[in-house]
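> Have a look; sequence and predicted model below, questions after that.
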Amino acid sequence: MIEIKKKDDNMGFVFFRDEKGPYSENLRPEKSDKKGPNTREEARPPVEASRARKSLLSSKSLYNFQSKGMIPLAGLCRGNSSSFSDYISQTNDDWGVDIEDEEEFLQPFKTKTELSELSVYDRISGAFEAPFDLNEEKKELGFGLPKNKEITDIHNFLSLEEQSSLLEKRVERFSQILEETSIDLNTLRKYAWNGIPDQFRPIVWKLLMGYLPCNVSRREAALSRKRNEYLESVSQTYEKGIKELDQAIWHQIHIDVLRTNPTIKLYQYETTQKCLEKILYVWVIRHPASGYVQGINDLVTPFFQVFLSEYIDGDPEIYDPSNLPKDTLDIIEADTFWCISKLLDSIQDNYIFAQPGIHRQIINLKELITRIDHQLSNHLEEEGVEYIQFSFRWMNCMLMREMSVKNTIRMWDTYMAEGQSGFSDFHVYVCAAFLVKWSSQLLKMEFQEIIIFLQSLPTQHWTYKDIEILLSEAFLWKSIFSGAKAHLR
């Protein structure tokens, strides 16, 4: 019998109902009057809050959080801080595994103040041997990195005219690479890291995921074989109808698909939903060790959307796939299945029993924040915030609950270009850069505000440029810390 690992919608944010009722005073742990070396004496200069944040942190929002009677498991009382494994042992989720203590972490490589005094070139120099010409890639990112300027300095960005010229050159280079009879994957990764032009993304993703052969002469036969294999699996699985399927698995997949990307029209069409259901169910029966885990339904959507774009004109997010011929729809469905299978194989530890891969990522994220932003790390600890409360979902869903699908697709260009570790190790650096981005706001918040804010971050209007800055900062941290002892083992 295949096991279903059911998570709640908050992806690992575990609640229990306090016996005292929904208005329990235990919701917010009491602050200690005791001050130590890590006690925050004064907050950073005030930064004007966005409308989204003002709304999130309104008294009404906090009232709703309390009135539901759901009390965060961690941070209920002050006192001696418990270890991560102690925290896990208190949950009633699939986290009851022993986690060995990590090696003692080294002193911070550089303090945040020291890092800010260094140019980007100085920070990277000698810390990480990039797999490509770093200076050339910086120019192609769409923004330069002159010395003594912050990575987010708006003056680093190229003009619109320069960006247009750059895009034309990139399109030409991708065309040249893909016209070769045998694709050089290292060269392809070099250019894919900074984003793939829309018209080339379907074929480039298939190549980078290892689904499409690099040799042109082998492609037609390989694609035909794989697509037929998937369609045959679907035919055998559904031969006796839906009623003969494992109803527990089928029901969970069905309800998850119905609520996938509810604001995007593409995913509300019945044809799309049926395709996703078949992809997920066939994957589950072929991977009984993992079973179905909520969140996998999110990871399917970037592949489906990208491969759909190959056969239509216009925005795939508003397209009804029922307008396509059945043969074309079968191709999109099969290609999506094999690529999501490749992705999940590369992070299989995230979805087997107890999900040890996510355990490691959360531990690594916490250690990385200690080195990058020690003040934020101390503040989260003082407020009783456990990383699992907000970062489990970041790891389980690859930040898809925090980003739009289009921005996720742009992120995945870089993840695939990073190679096998893109969706595991590099993703942790992205999460670190993502958390540190909100540091100034978080330092002024208390426990309840932090939890609510991190679960509803104001990223609705983010653009590709925001994603590129985030990825560049993640690359910087990887360049500095990837070789550090006991880090990201």
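Great, that's in hand. All of these numbers come straight from a predicted model, not from anything done at the bench. Residues are numbered from 1 along each chain as shown.

> From here on, just use CA atoms for contacts and neighbour counts.
Will do.

> Quick check: the gap between the residue positioned nearest the centre of the chain and residue 296.
Centroid-nearest residue in the chain: residue 398, 2.1 Å away (criterion: C-alpha atoms, centre = their mean). Using C-alpha to C-alpha, to the nearest Å, residue 398 is found at 10 Å from residue 296.

> What of residue 235?
Taking C-alpha to C-alpha, one finds residue 235 at 22 Å from residue 296.

> Who has more neighbours out of these two?
Ranked by neighbour count (other C-alpha atoms under 10 Å), residue 235 and residue 296 place residue 296 first, with 18 against 12.

> ok, and here's another one to check against it:
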Amino acid sequence: MSIYRARVKEFEDALKEDEIQLKYLHELCFNGIPDGYSFRSLCWKILLGYLGHKRLTWEETLSRKRSLYRQFIEDLVIPPGIAATNGENGCLNDHPLSEGPESAWNTFFNDNEFLLQIDKDVRRLCPDISFFQQPTEFPCDIVANSKGERRLHQRVVPSILSSANVERKGLGVTKINLITKRSFESYSAMEEGQEAHWEIVQRILFLYAKLNPGQGYVQGMNEIVGPIYYVMASDPDIETRKHAEADSFFCFTALMSEIRDFFIKTLDDTEGGIKFVMTKLSNMVKQKDPEVFERLRHQELHPQYYSFRWLTLLLSQEFPLPDVVRIWDSVFSDEHRFDFLIRICCAMILIQRDLILENDFASNVKLLQNYPPIDINIVLSHAVSLK
């Protein structure tokens, strides 16, 4: 406990400075942020660039960004007919059957196409814990009437969808079933006046897709925003929890600006693309353990069969949520950011070297696509040793 208290004191001292010493904060966070305090939500906001290093700017930044997010909901979530009744221009004469490019109703129905995929994905977010199915303390109050127009799920599906009926096929370049997790829980929408946490994540993803039409929504983004929102909405400080939705949106947007190339197929072969990153991982394995590299190469067990998901989703599907949060402490605070992610992935492979050398192709595919339970500190320590 004395070591834990010393760590807490280090964070308290670092975060109360008028100007945060970013290099020192990165070093502290790299070794893990203490649970039970508001350190992680604040540190992630700083590490992801949502907040600057000067404390005096925080209040103004948060106020401005939270107000902007509220405007996004009013402008982009509420259907055209509702906006018209609220006195906004341009909607009263727009017919729901109009197919014109400037028709708000046409946009509304087109939005529902990708909203359907978002709805399916967020309803099966982290099925091993109940958090995302629980009601938030702070449901959206922007359109507080009996119709609940801000609640996006009502556009596309019935109020209950059993996640047992949905099986993820993974992302991208391989048809191999990359994940077999299922949950027999039903992700139910809350009664009017309440919202489940997954409903809030749905709204964040919808707004992100609307504001980034060149990219839109890509399956798997729900796994990126989920841990961010979990950290913000689980913070001990009530004011932080109250604004978890807006803060998560901007932190998610900042993170996506760094990894968005992973989600754009036409950029796969560029320096920031996923194929380039997978090649870096493969080369690291070759350098650190040639025998393991040759075994995987001989079996034609290509990196895309397992590391595509590892890298694209920042390992959010390979470990329990608390471990993912711990991993992201280090990933976000690494000066070269995703170089350390590659080292973690390399460590995951090398830790299993004995099994990899012994197994046949099918067993190794199963091993790497369904990584066995392990103390995450062992993985991180091994990753650090690879530097």
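Thanks, I have the structure now. Here the structure is a predicted model, which means the values were calculated and not measured.

> Run the chain-centre distance for stretch 195-214 of the first structure.
Stretch 195-214 of the first structure sits 20 Å away from the centroid of its parent chain (C-alpha atoms, centre = their mean, to the nearest Å).

> measure that stretch end to end?
Its first and final residues considered, stretch 195-214 of the first structure spans 20 Å by C-alpha to C-alpha.

> Repeat that for stretch 296-316 of the second structure.
By C-alpha to C-alpha, the extent of stretch 296-316 of the second structure from end to end equals 24 Å.

> In the first structure, point me to whatever sits opposite residue 56 of the second structure in the alignment.
Superposed on the first structure with TM-score structural alignment, residue 56 of the second structure falls opposite residue 217.

> Please apply the same query to residue 15 of the second structure.
Under the alignment by TM-score structural alignment, residue 15 of the second structure pairs with residue 178 in the first structure.

> now residue 230 of the second structure
In the first structure, residue 230 of the second structure lines up with residue 305, judged by TM-score structural alignment.

> in which helix or strand would I find that match?
helix 296-309 (DSSP states H and E).

> which residues touch that helix?
Taking C-alpha atoms under 8 Å, 6 or more residues apart in numbering as the criterion, the residues outside helix 296-309 of the first structure that touch it are 201-202, 253, 256-257, 260-261, 276, 280, 315-317, 332-333, 335-337, 339-340, 397-398, 400, 405-406, 408-409.

> Next, the mean deviation of that helix compared to the second structure.
Between helix 296-309 of the first structure and its aligned partner residues in the second structure, the average distance after superposition works out to 1.0 Å, using mean C-alpha distance after the TM-score superposition for the first structure.

> if we look at the helix or strand just after that helix, which residues are touching it?
Read in the C-terminal direction, the helix or strand following helix 296-309 of the first structure is helix 326-346, with elements assigned using DSSP H and E. Taking C-alpha under 8 Å, 6+ apart as the criterion, the residues outside helix 326-346 of the first structure that touch it are 206, 209-211, 226-227, 230-231, 275-276, 279-280, 283, 299-300, 303-304, 307-308, 311, 321, 420-421, 423.

> And stretch 180-187 of the first structure, by the same measure?
With contacts defined as C-alpha under 8 Å, 6+ apart, stretch 180-187 of the first structure is touched by 177, 207, 208, 214, 215, 216, 217.

> doesn't residue 219 of the second structure fall inside a helix?
No. With the criterion set as DSSP: H, G, I helix; E, B strand; the rest coil, the secondary structure at residue 219 of the second structure is coil rather than a helix.

> Return the residue of the first structure aligned against it.
Counting by TM-score structural alignment, residue 219 of the second structure lines up with residue 294 in the first structure.

> Might one say that its match is in contact with residue 255?
No. If you go by C-alpha atoms under 8 Å, residue 294 of the first structure and residue 255 don't touch, sitting 10.3 Å apart.
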